[in-house]
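Asks: Here is my input; please provide its structure:
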Amino acid sequence: MRNPLGSKVVDIKPSGIRKFFDIVQETEGAISLGVGEPDFDTPWHIRDEGIYSLEKGRTFYTSNSGLKELRVEISNYIKRTQGVEYDPIKEVFVTVGGSEAIDLAMRAMLDPGDEVLIPQPSYVSYEPCAILADATPVIIELKEENEFRLTAQEVLDKVTDKTKILVLPFPNNPTGAVMEKEDLEAIAKVVIEKDLYVISDEIYGELSYKGKHVSIVSLPGMKERTILINGFSKAYAMTGWRLGYACGPEIIMKQMIKIHQFAIMCAPTTSQYAAVEALKNGDEDVRMMREEYNHRRRYLLNKFKEIGLPCFEPYGAFYVFPCIKKFGMSSDEFCTRLLTEEKLAVVPGTAFGDCGEGYIRISYAYSLENLKTAMERFERFISKL
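Replies: Now for the predicted structure:
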């Protein structure tokens, strides 16, 4: 029989995060600190709005772009947090999670041979999405000595006449790194000078522990060059609702919506009504969850200091990215042994790019009680090495 598979898809490696997630599901008594999913329930008033929408029979398709009311609230949210105005009709649309928006942006903007600059370690979807869009991913290795921030010089060093898009994955998964305004200003200068576009993934924007999150769209000349991507999964504990959004120039949004129209139709209606409530009345919920994450973050950093494990201080998202190079084994071997010997699952840094070798990602989107039990196992494991 003829091979039924396309080589482009076959050659893409499956997610390294899911590999360990699947193993831990089959390991009795295992604790997982591997999945980036809030342990909080979606706040009740948000769930209640979703339930009410069902009771009222609001179970039909919305427009391809999403509920107008939701797009207006998204526009209002960005204006009050970043001081940037988007036309809710022409420059905002609702997607099935932020991941769909990343895929759509790349497919709408890239031609074969175009290059996409992807800082790593970073979220697992960027590189495969670039490949699926027939573009060439170009990796920029982020460095711990720079607190895993992206520098303007690192961008310049990788730009060619084929470069079209720069991915800005901050606050960062897996490192927890953030970008300061002055970092973004230097990068914006390069982007404008080299005539590039930016995909700014700000899904963790509300989870910043070092002052207010700054988006590159707030800088002069960058709104028209940027696709801003965000969603409700992390800040509002709405992972299962599968809802995100993209904001950007109308000329790009039209093409992204076209693909969305044929592949998806529209995001879940119930989720959209719940998201309206989240944006209108969810600020206090976000503040409460952020404070709890920060408490857990400080606990882990203090614990690493006690046991002598080097870890730079992350100021965003809900991950720590400690270095395990001194143990003389690969990240994958370290994580496999930790799971086998202590029934504790964390994710090897290589799941987020080859330059993640020598690091592991630990999520603190888990209760403090679970973290304390997990760290007892972790400390016991490294004391044997």
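Asks: When you work out contacts or count neighbours from here on, use the C-alpha atoms and nothing else.
Replies: Will do.
Asks: Which strands and helices lie in contact with the helix or strand harbouring residue 377?
Replies: For residue 377, the host element (DSSP states H and E) is helix 368-383. Contact analysis of helix 368-383 by 3 or more C-alpha pairs under 8 Å, 6 or more residues apart in numbering; DSSP states H and E lists helix 283-307, helix 331-342, strand 344-345 as its packing neighbours.
Asks: quick one, which of these is packed in tightest?
Replies: Of these, the one with the most neighbours on average (mean count of other C-alpha atoms under 10 Å) is strand 344-345, at a mean of 26.
Asks: Mind checking what helix or strand follows that strand in sequence?
Replies: Along the chain past strand 344-345, the next helix or strand (assigned with DSSP H and E) turns out to be strand 347-348.
Asks: this one next, for a side-by-side:
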Amino acid sequence: MKIDKIVTIDDLREAARRRLPRIAFDFIDGGVEAEHCLTRNREAFLEYRLLPRYFADVSKRSQKTTIFGKTYDSPFGICPTGLAGLWRTGADDMLAEAAAAANIPFAQSCASNSSVESVVARAPNNMWFQLYSTRDRELGRRLVGHVESVGIETLVLTADVPIAPKRERNMRNGFTRPLRFKMSTIIDGLSRPGWLAGYLQAGGGTPMMPNWQRYAKEGATPDEVADFFAGQTPASEQTWADLEHYRKLWPGNLVIKGLLHPEDAVRANNIGVDGIIVSNHGGRQLDMAPSPIEVLPLIRAAVGEKQVLMLDSGIRRGSDILIALCLGAQFCFIGRSTLYGIAAYGLPGAQKAISILRNEIDLNLAQMGRTSLAEIGPHCLMHRGSQFQIMAPEPASTRTGSAIHA
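Replies: Got it, this is the predicted structure:
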């Protein structure tokens, strides 16, 4: 499928499925256990309706969003996705380039196959960095210090991986460490020559994690570095003291990712985090967990209006992002969307994913009779659970300032 035929994120997903062997595609596409959570993440958005308003001058529209003092051109960024180098060599470098060109943030995974220096060089003003709590606090301190030294200002601490989950697609496909391919996987890989050529050219096997390589033993192989990383994470013994530790350690913006309970959000807020990403890890950790969009209003009510709330998991449409913003998020993150693009087409694929979502936000905003994101909120929504009553009255601020009432 030629990239100019791509219209939706689902088109990118299909293009990625055609290029990748099943073991690789399922790692991106799959979730935990029976994948109820994965399905729920999409279905939860469909419970909402965006209210159109007409006879409004929407000829000049903007989706610019300011967060942590920086203005981005769209209200979404690219969330951390580990081991992206398996799908295409240099994937994180490409994601960084795509983010920089679009002026949106890219949060590099600590399990990236690109060094933090390489990624920062491509997106010096758009880089965030994601970290798991490490069992060895001194190691965590050194890693955080290195991230700070290259100029990154926002650290994302992931909370929702206390233990490795049961991802059944990976188990059936034999996705293990080190990578040991079954005969069926080898045959499948041979039928995907575009992916196979790049994989073998990069050396095959497990790609290196350079951000952990510096702390492993000298001369460690990629598999040994991966084992070293696995020995430090997941940190099943992590507690709130770890979050307090990183809050004291990190001078910049500290974001906690993976909270779904309002009481946890309040506690994180009280510790002093600068932002919270409401997330269920894309449906990859706890199969019966709620969708982030389901708990977002509860968390917003619990932490108040001052705390920066963001959301990921399940976003495939620009309308999904607008629904999240109406419910109290200030920002959203996408993961699979840009990975599908990278896997299928490289850098142009990631740029295509961003363009699709950005265009859908713009079109939906116009249909809603709004010219900026400051004009949207619960007054723009209806919900199935309330028998499709409008969720809130139009506030005075938008009655006087929006194109609807001009």
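Asks: After superposition, what's the TM-score, could you say?
Replies: The TM-score (TM-score structural alignment, normalised by the length of structure 1) is 0.34; 208 aligned residues with a C-alpha RMSD of 6.4 Å.
Asks: still on that earlier bit, the helices and strands packed on helix 368-383 of structure 1: which one's closest to residue 128 of structure 1?
Replies: Comparing these by their distance to residue 128 of structure 1 (C-alpha to C-alpha), the top pick is helix 331-342, with 20.6 Å.
Asks: all strands for structure 2, in order.
Replies: With strands called from DSSP state E, structure 2 shows them at 48-50, 65-67, 70-72, 76-78, 106-108, 127-132, 154-158, 253-259, 275-278, 308-311, 331-334, 381-383.
Asks: Out of the ones you listed, which gets nearest to residue 319 of structure 2?
Replies: Taking C-alpha to C-alpha as the measure, the strands of structure 2 were each checked against residue 319 of structure 2, and strand 48-50 came out nearest at 8.0 Å.
Asks: Can you name every helix or strand that that closest one contacts?
Replies: With contacts defined as 3+ C-alpha pairs under 8 Å, 6+ apart, strand 48-50 of structure 2 has these neighbours: strand 381-383.
Asks: before we move on, back to that, mind putting the strands of structure 2 in JSON lines, distance to residue 228 of structure 2 and mean neighbour count included?
Replies: Output for the strands of structure 2, formatted as JSON lines (distance: least, C-alpha to C-alpha, whole Å; neighbours: other C-alpha atoms under 10 Å):
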{"stretch": "strand 48-50", "distance to residue 228 of structure 2": "44", "mean neighbour count": "18"}
{"stretch": "strand 65-67", "distance to residue 228 of structure 2": "35", "mean neighbour count": "15"}
{"stretch": "strand 70-72", "distance to residue 228 of structure 2": "35", "mean neighbour count": "14"}
{"stretch": "strand 76-78", "distance to residue 228 of structure 2": "26", "mean neighbour count": "26"}
{"stretch": "strand 106-108", "distance to residue 228 of structure 2": "19", "mean neighbour count": "27"}
{"stretch": "strand 127-132", "distance to residue 228 of structure 2": "13", "mean neighbour count": "24"}
{"stretch": "strand 154-158", "distance to residue 228 of structure 2": "18", "mean neighbour count": "24"}
{"stretch": "strand 253-259", "distance to residue 228 of structure 2": "23", "mean neighbour count": "23"}
{"stretch": "strand 275-278", "distance to residue 228 of structure 2": "27", "mean neighbour count": "26"}
{"stretch": "strand 308-311", "distance to residue 228 of structure 2": "30", "mean neighbour count": "25"}
{"stretch": "strand 331-334", "distance to residue 228 of structure 2": "28", "mean neighbour count": "24"}
{"stretch": "strand 381-383", "distance to residue 228 of structure 2": "47", "mean neighbour count": "19"}
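Asks: would you list those strands in CSV and tack on distance to residue 245 of structure 2?
Replies: As requested, those are arranged in CSV below (distance: least, C-alpha to C-alpha, whole Å):
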stretch, distance to residue 245 of structure 2
strand 48-50, 39
strand 65-67, 24
strand 70-72, 26
strand 76-78, 26
strand 106-108, 21
strand 127-132, 13
strand 154-158, 11
strand 253-259, 11
strand 275-278, 16
strand 308-311, 20
strand 331-334, 26
strand 381-383, 40
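Asks: wait, which of those is closest to residue 401 of structure 2?
Replies: Nearest to residue 401 of structure 2, of all those, is strand 65-67, at 17.6 Å by C-alpha to C-alpha.
Asks: which helices and strands sit right next to the closest one?
Replies: The elements that strand 65-67 of structure 2 packs onto, with contact taken as 3+ C-alpha pairs under 8 Å, 6+ apart, are strand 70-72.
Asks: Quick check: the gap between residue 74 of structure 1 and residue 256 of structure 1.
Replies: For residue 74 of structure 1, the distance to residue 256 of structure 1 equals 18 Å [C-alpha to C-alpha, to the nearest Å].
Asks: er, residue 383 of structure 1 actually
Replies: Distance, residue 383 of structure 1 to residue 256 of structure 1, using C-alpha to C-alpha: 51 Å.
Asks: which of those two has more neighbours?
Replies: Legend: neighbour count by other C-alpha atoms under 10 Å for residue 383 of structure 1 and residue 256, higher for residue 256 (24 against 9).
Asks: Now do the contacts for that one.
Replies: With contacts taken as C-alpha atoms under 8 Å, 6 or more residues apart in numbering, residue 256 of structure 1 has the following neighbours: 104-105, 107-108.
Asks: All set now, cheers.
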